[in-house]
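Colleague: Got a predicted model here, sequence first, then my questions.
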Amino acid sequence: MTANTITGSMVALVTPLHGDGAVDYVGLKRLIEWHVASGTHAIVAVGTTGESATLDYEEHIAVIRATVDLTAGRVPVIAGTGANSTREALALARGAKAAGADAHLSVTPYYNKPTQEGLLQHFRVIADAVDLPMILYNVPGRTAVDMAPETTLALAEHRNIVGIKEATGSIERMRDVMARRPEGFAVYSGEDNLGAASMLSGGQGSISVTANVAPRLMSRMAEAALGGNSEEAEHLDGRLAPLHRELFCQTNPIPVKWALHRMGLIGPTLRLPLTPLADFCHAGLEQALGEAGCLDRQ
């Protein structure tokens, strides 16, 4: 894989669970088949939207392997492999490679707040040891550490580090990295409300929560944006805008799992410490789903 091989709408897929908390592999197959049929361009397995923080190592690798098997090469699979321990992130990256993932997504270590030098060393250790394309993931709102553009650009010189998912909420940050990146280094939006703008600015795609519930609209929007059709991309993104907002009325993935259950695709189960969607969010999310045609699975 080269940096620009994986482009478009990449769903940050939820991990469906049975009522007892066990992984629901029948539900996972249902979601994957729907995404492939709906034009989703790649699937991110067991990222943070997939509740990676509460799956143990064996479950984590099993879900990656199942996703690889169920997609059967029809779309690329990006495995979530991030951890705040470099040793754990390295083990997950090795497990993802063994499971057959096409690439892996590694979030900046959370809670322990490494320095920029610590981030450089963390990602280089993993990239040196595992010959699998790595996408960095910067989401300071969840990790309490912000990877500076200069750190990203230094890491971009590594042959196995092929892109970054930027979730700072700043289109200017993404444009800055795009302007200075080495040839072939991909920039993906990690904020659904900036996905269209980032692709129209030269980004390669959106790693999306919204794509969980509106995969066809998201894939059409991404194709328009990547094709430079700003009018069509902005029109479709306007239809998606209420979802971009309401799917974050509480902590992700609480709202998106409620939405998928409302659509009849998965059960409602989350693992503690996540809890069910608060009542005050229901009406707004229901309305957003209806406006985007999701209740008819459009």
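Modeller: Yep, that arrived.
Colleague: Every contact and neighbour count from this point should use C-alpha atoms.
Modeller: Fine.
Colleague: same for the host helix or strand of residue 152, what does it pack against?
Modeller: Using DSSP states H and E, residue 152 maps to helix 149-155. When contacts are defined as 3 or more Cα pairs under 8 Å, 6 or more residues apart in numbering; DSSP states H and E, helix 149-155 packs onto helix 116-129, helix 171-180.
Colleague: now that helix: how far from the chain's centre is it?
Modeller: Relative to its chain's centre, helix 149-155 lies at 21 Å (Cα atoms, centre = their mean, to the nearest Å).
Colleague: mind listing what's buried in that helix?
Modeller: Neighbour-count burial for helix 149-155 flags 149, 152, 153, 155 (criterion: 16 or more other Cα atoms under 10 Å).
Colleague: now stretch 66-80
Modeller: 66, 67, 68, 70, 71, 75, 76, 77, 78, 79, 80.
Colleague: related to what we said a few turns ago, out of the buried residues of helix 149-155, which is nearest to residue 280?
Modeller: residue 149 (37.9 Å; Cα to Cα).
Colleague: Next up, a structure to set beside the first:
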Amino acid sequence: MSTTANGIIPVMLTPYTSDGGIDEYGYHRLTEWYLANGADALFAVCQSSEMHKLSLGERVALARQTVETVDGRVPVMASGHIAGAREQQAMELKAMADTGIDVLVLVTNRLPESQGANDDTIRKELLWLMDQLPDDLPLGLYECPMPYRRLLSDDVLRFCADSGRFVTLKDVSCDLETVRRRAELVKGSPLSIVNANAAIAWPAMQAGSRGFCGVMANFHPDLYAWLYHQGKHHGVMAQELSIFLALAGTSETQGYPAIAKRFHQRLGTFGSIACRNVDVDIHQSYWALEALLDNIEQGAELYRERVSKLLRVVK
């Protein structure tokens, strides 16, 4: 199984039209923006995509459009299931598998949906679902925090690594020591641990995270890409940049994903900030939001200039 899914993996937004449908043209432009700004892979149909508010038909269409637009330039992964009943999950997963994605992602809080499930139950659920899927399709794992966060135990993670079927875990522990322990645990297997938290992005990379798969890759994926691919050669700059990225990451609490859509509206990527997950006016609920976006944008440009100068000096 040669497909990998690591590096900088933006969690893709879903832009909408004025009538509430999916803005396919805006989504195409957004996909190209990710690719032009350092994405090593793309995570379609995830919580940032508002997958819990999308019909199965919409989820399948988004995944298929992503595959068609990317056209093999980077791996495309997508969440396969949001249902509760295992038979419904299997149907959803099979539909997503047929879209041509490179990695089919299993959502850990569906394994099963009961919060009290023990490790043995989770392993059995994984085995049952894996038996329903093409054995040549790489699988991923996503510790999606909605409707609740289920972190996999070390024993279940080791089981997944040893199976040889899994190539990535989007780690939502938001804990550096957990990332470090997990990276060591899966060493030598096809499974990569990819941290999702901006506050620990750089130390997590140093501790074995194989990239970054967090919401702030919707703002400045190129800076995370530099950090991941070049940071180890420029320790002082990497540390300074990581502080900016961590502070910018606090904007996630300001009505995400609407704030990220407003950022792209300002860029001209697409036209609407409408969300199905956010039902408040973000400018009324989060004061000085435009000033915050100004600072994020200006700070990112300052670091881009510094990185560019650093590269010129190195050459």
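Modeller: Received the coordinates, thanks. Fair warning: this is a prediction, and the values are worked out from it, not measured in the lab.
Colleague: Columns distance to residue 288 of the first structure on top of the buried residues of helix 149-155 of the first structure, output as JSON lines?
Modeller: Shown next, in JSON lines, are the buried residues of helix 149-155 of the first structure (distance: Cα to Cα, whole Å):
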{"residue": "149", "distance to residue 288 of the first structure": "34"}
{"residue": "152", "distance to residue 288 of the first structure": "35"}
{"residue": "153", "distance to residue 288 of the first structure": "37"}
{"residue": "155", "distance to residue 288 of the first structure": "39"}
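Colleague: With respect to residue 11 of the first structure, which of these is nearest?
Modeller: Using Cα to Cα, the buried residues of helix 149-155 of the first structure come closest to residue 11 of the first structure at residue 152, 22.9 Å.
Colleague: Tell me who's in contact with the aligned partner of the closest one in the second structure.
Modeller: Aligned counterpart of residue 152 of the first structure in the second structure: residue 157 (TM-score structural alignment). Going by Cα atoms under 8 Å, 6 or more residues apart in numbering, residue 157 of the second structure touches 182, 186.
Colleague: Next one: residue 157 of the second structure from residue 58 of the second structure, what distance?
Modeller: 31 Å (Cα to Cα, to the nearest Å).
Colleague: Going by distance to residue 185 of the first structure, which of the buried residues of helix 149-155 of the first structure wins?
Modeller: For the buried residues of helix 149-155 of the first structure, the nearest to residue 185 of the first structure is residue 153 (9.2 Å; Cα to Cα).
Colleague: Find the nearest non-adjacent residue to that closest one, please.
Modeller: residue 181 (6.1 Å; Cα to Cα, 6 or more residues apart in numbering).
Colleague: what's the answer for residue 299 of the second structure, then?
Modeller: Residue 299 of the second structure sits nearest to residue 244 (Cα to Cα, 6+ apart), 7.6 Å away.
Colleague: just residue 51 of the first structure next, same as before
Modeller: Spatial nearest neighbour of residue 51 of the first structure, chain neighbours left out: residue 15 (6.7 Å); criterion: Cα to Cα, 6+ apart.
Colleague: Could you say which helix or strand holds that neighbour?
Modeller: Per DSSP H and E, there is no helix or strand for residue 15 of the first structure.
Colleague: dump the residue contacts of the residue mapped onto it from the second structure.
Modeller: Under the alignment by TM-score structural alignment, residue 15 of the first structure pairs with residue 14 in the second structure. With contacts defined as Cα under 8 Å, 6+ apart, the neighbours of residue 14 of the second structure are 22, 23, 27, 48, 49, 50.
Colleague: Most widely separated two among these?
Modeller: Distance extremes for these: the farthest pair is 23 and 48 at 15.5 Å, using Cα to Cα.
Colleague: Neighbour count: these two, which is higher?
Modeller: Remark: of residue 23 of the second structure and residue 48, residue 48 carries more neighbours, 22 against 17, as counted by other Cα atoms under 10 Å.
Colleague: Distance check, that one against residue 210 of the second structure.
Modeller: If you go by Cα to Cα, the gap between residue 48 of the second structure and residue 210 of the second structure works out to 20 Å.
Colleague: And for residue 176 of the second structure?
Modeller: The value you get for residue 176 of the second structure to residue 210 of the second structure, if Cα to Cα is used, is 13 Å.
Colleague: Equivalent analysis for residue 241 of the second structure, please.
Modeller: In terms of Cα to Cα, residue 241 of the second structure sits 18 Å off from residue 210 of the second structure.
Colleague: And the helices in the second structure, which stretches?
Modeller: 24-36, 56-70, 86-97, 119-132, 154-163, 176-185, 201-206, 221-230, 235-248, 258-267, 282-285, 289-314 (DSSP state H).
Colleague: and the direction of the third one versus that of helix 56-70, what angle?
Modeller: Think helix 86-97 of the second structure. Using axes from the mean of the first three to the mean of the last three Cα atoms, to 10 degrees, the direction of helix 86-97 of the second structure lies 30 degrees away from that of helix 56-70.
Colleague: Contacts for helix 86-97 of the second structure, please.
Modeller: When contacts are defined by Cα under 8 Å, 6+ apart, helix 86-97 of the second structure is touched by residues 56, 59-60, 63, 78-83, 104, 112, 129, 132-133, 137.
Colleague: among those residues, who's most crowded?
Modeller: residue 78 (31 neighbours).
Colleague: I'd say it and residue 46 touch.
Modeller: Yes: Residue 78 of the second structure lies in contact with residue 46 (Cα atoms under 8 Å); the separation is 6.8 Å.
Colleague: Return the member of the contacts of residue 14 of the second structure nearest to residue 249 of the second structure.
Modeller: Of these, the one sitting nearest to residue 249 of the second structure (Cα to Cα) turns out to be residue 48, at 14.5 Å.
Colleague: contacting residues for the residue nearest to the closest one when sequence neighbours are not counted?
Modeller: Using Cα to Cα, 6+ apart and skipping the chain neighbours, the partner closest in space to residue 48 of the second structure is residue 13 (5.5 Å). Residues counted as contacts of residue 13 of the second structure (Cα under 8 Å, 6+ apart) are 44, 48, 49, 50, 218, 257, 261.
Colleague: Kindly report the same for residue 99 of the second structure.
Modeller: Applying Cα under 8 Å, 6+ apart, we find residue 99 of the second structure in contact with 60, 63, 64, 67.
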